[in-house]
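1. Dropping the sequence and predicted coords here.
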Amino acid sequence: MPADPSEAPAPPQLRHVEEVMGTVFSFDVRGGETAAMKTALEEAVAGLHSVNEVFSTYRDNSQISRLARGELTIEECDPEVAQILQLCSEAERLSDGWFSATFQGTFDPTGIVKGWATERAALHLVAAGASGVSVNGGGDVQLCGVPGPQRPWRVGVSDPLRPGGLAAVVSAAGTAQLAVATSGTAERGTHIVDPRTGKSAVTDLVAVTVVAPKLTWADAWATAAFAMGARDALSWLEDLPDTEALLITAGDEVRCTGGLAARLG
């Protein structure tokens, strides 16, 4: 009789928590050769610190700050700077300007950098041989593979109107890669900018959670959707490929894209 996959031994596990980029990153890595995974984890963490050094707008000597002051050209910066500029431009185009890295003449790509850096860290661990990876960057999560035999990753989505409660649980079953990103006012208050006014976005939403394969885009789309407001955001999100979303209004109304139910655990 063939062995029951659910009874297979759990793969080796590594966990790590790192404070960087003004937030907390948590790693949960499954499988792979232990020594190689430890090395890959150290490299992934070092990569996050490198991203912070290059892109932090709070550091006067960061490349992005020096670029903004005209002290560096894009060609003189690390290649990742040109890559992020291209991603920001693409996000602005696809969101019809609702995602923007430019506010009142100041360039700030941090709205896309954290998701991109989190996704990159997760993929680095997969490339090193991990069978399952979860990287949580300040509440936005990139998932790859599986945590164990016949077990998908699951991510709880906080209820912004009921502290400590969950609005939903997202399952990564049936997919090799899934990301979950939330933008809203529950944790950080009003901080999302309406790029059309340069002021804080005033909408009927308190939270937008986007589910997509890549955290780079899930994070950007959650930000753009929150700025749009519930009605416009829902129709826009419905049209994005491989993207589902959960929207919660200040009046405790829940709206979701048509395919979200298939992603709920």
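-> Okay, I see it. Residues are numbered from 1 along each chain as shown.

2. Please make it C-alpha for all contacts and neighbour counts, starting now.
-> Noted.

3. just how off-centre is stretch 29-39 within its chain?
-> 23 Å (C-alpha atoms, centre = their mean, to the nearest Å).

4. okay, how far is it across it, tip to tip?
-> 12 Å (C-alpha to C-alpha, to the nearest Å).

5. buried ones in it?
-> 29-32, 37-38 (16 or more other C-alpha atoms under 10 Å).

6. Filter those residues down to just the ones in helices.
-> 37-38 (DSSP state H).

7. which of the buried residues of stretch 29-39 lies closest to Pro152?
-> Within the buried residues of stretch 29-39, proximity to Pro152 (C-alpha to C-alpha) peaks at Arg30, which comes in at 12.2 Å.

8. let's bring in a second model and compare:
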Amino acid sequence: MRLVRQIMGLPISLEVPGGEANAAERAFAWLREVDRRFSPFRDDSEVTRFDLHGPQSPEMREIAGLCRTYERLSGGAFRARLPGRAFDPSGIVKGWAAQRAGELLRAAGVSRFCLNAGGDVIAAGRTWSVGIRHPDQPHAVCAVFAVRDLAVATSGSYERGQHIVDGRTGLPARELVSLTVVAADLTTADAVSTAAFALGHEGIAWADAQPGCLVYAVDAARRVHRSAALDDLLVPPGTIAS
């Protein structure tokens, strides 16, 4: 059973076994709650109150802590508060929220599912084929990974333009067009892919050095860089993972 909902301004799809619709809707409800509470575009969100030094929920403190961690690990390339701008943890929130949604599914007894939050994926319970969009051909993929009980997150400039900023310079990150991270959880995969994209070329090796992370990147010259261990997950062209 495949369900799709429009949340956070993007399509979120969830494949679960038949009969798990209630658990799926609870996961979607959580993602709607996150959109309401942590959107930087809402005047009444916790992100806005955080910027105004208002009260913080445990979840808001966790998000802010993750932002500080990846700012430190990336040497400031990842930054949730750019000079002259309001606090914006969007580079952390989507992966964190989807990871929590996956945990809700598991707590409800759903062990086999594939959650796709705008291209950031949790693949659980069996082997799923996860395609990485080609940066120049919207209807093609440049790689397909066969993943099980792993998360896949991609940061790129081909959908939303140059929206990822290098926090060290305040300028858009332009050295890469796509960077994908495979990790055990989507919070890590999403945060590392965003920070690595902001770092540019040096972000490829940086992401590869993060514990448990594998990297597939396409630079501005359309050269492909990948972790050697990804060879075990790559699906040969013309085949589909079972």
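-> All right, it came through fine. The shown structure was predicted, so the numbers you read here are calculated from the model rather than taken from an experiment.

9. returning to that earlier point: let's have the buried residues of stretch 29-39 of the first structure in JSON lines, adding distance to Leu125 of the first structure.
-> What follows is the buried residues of stretch 29-39 of the first structure, written out as JSON lines (distance: C-alpha to C-alpha, whole Å):
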{"residue": "Val29", "distance to Leu125 of the first structure": "8"}
{"residue": "Arg30", "distance to Leu125 of the first structure": "10"}
{"residue": "Gly31", "distance to Leu125 of the first structure": "10"}
{"residue": "Gly32", "distance to Leu125 of the first structure": "9"}
{"residue": "Met37", "distance to Leu125 of the first structure": "7"}
{"residue": "Lys38", "distance to Leu125 of the first structure": "10"}
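
10. Tell me, how many residues neighbour the closest residue in space to Pro55 of the second structure that isn't next to it in sequence?
-> Nearest residue to Pro55 of the second structure, sequence neighbours excluded (C-alpha to C-alpha, 6 or more residues apart in numbering): Arg49, at 7.1 Å. Counted by other C-alpha atoms under 10 Å, the residues lying close to Arg49 of the second structure total 17.

11. What separation is there between the residue nearest to the spatial centre of the second structure and Asp43 of the second structure?
-> In the second structure, the residue lying closest to the centroid (C-alpha atoms, centre = their mean) is Asp190, at 3.1 Å. Applying C-alpha to C-alpha, the value for Asp190 of the second structure to Asp43 of the second structure is 25 Å.

12. Could you check how far the aligned partner of Asp190 of the second structure in the first structure is from Gly265 of the first structure?
-> Aligning on TM-score structural alignment places Asp190 of the second structure opposite Asp219 in the first structure. Plainly put, Asp219 of the first structure is 21 Å away from Gly265 of the first structure if you go by C-alpha to C-alpha.

13. got it, and Met21 of the first structure?
-> 31 Å.

14. neighbour-wise, which of the two wins?
-> Ranked by neighbour count (other C-alpha under 10 Å), Met21 of the first structure and Gly265 place Met21 first, with 21 against 15.

15. From what I see, the more buried one and Ser56 are in contact.
-> Yes. Taking C-alpha atoms under 8 Å as the definition, Met21 of the first structure is a contact partner of Ser56 at 7.4 Å.

16. Show residues contacting stretch 156-163 of the first structure.
-> Here stretch 156-163 of the first structure makes contact (C-alpha atoms under 8 Å, 6 or more residues apart in numbering) with 164-170, 185-186, 206-207, 209, 252.

17. Spell out which two among these are the most distant pair, please.
-> Val170 and Thr185 (20.5 Å).
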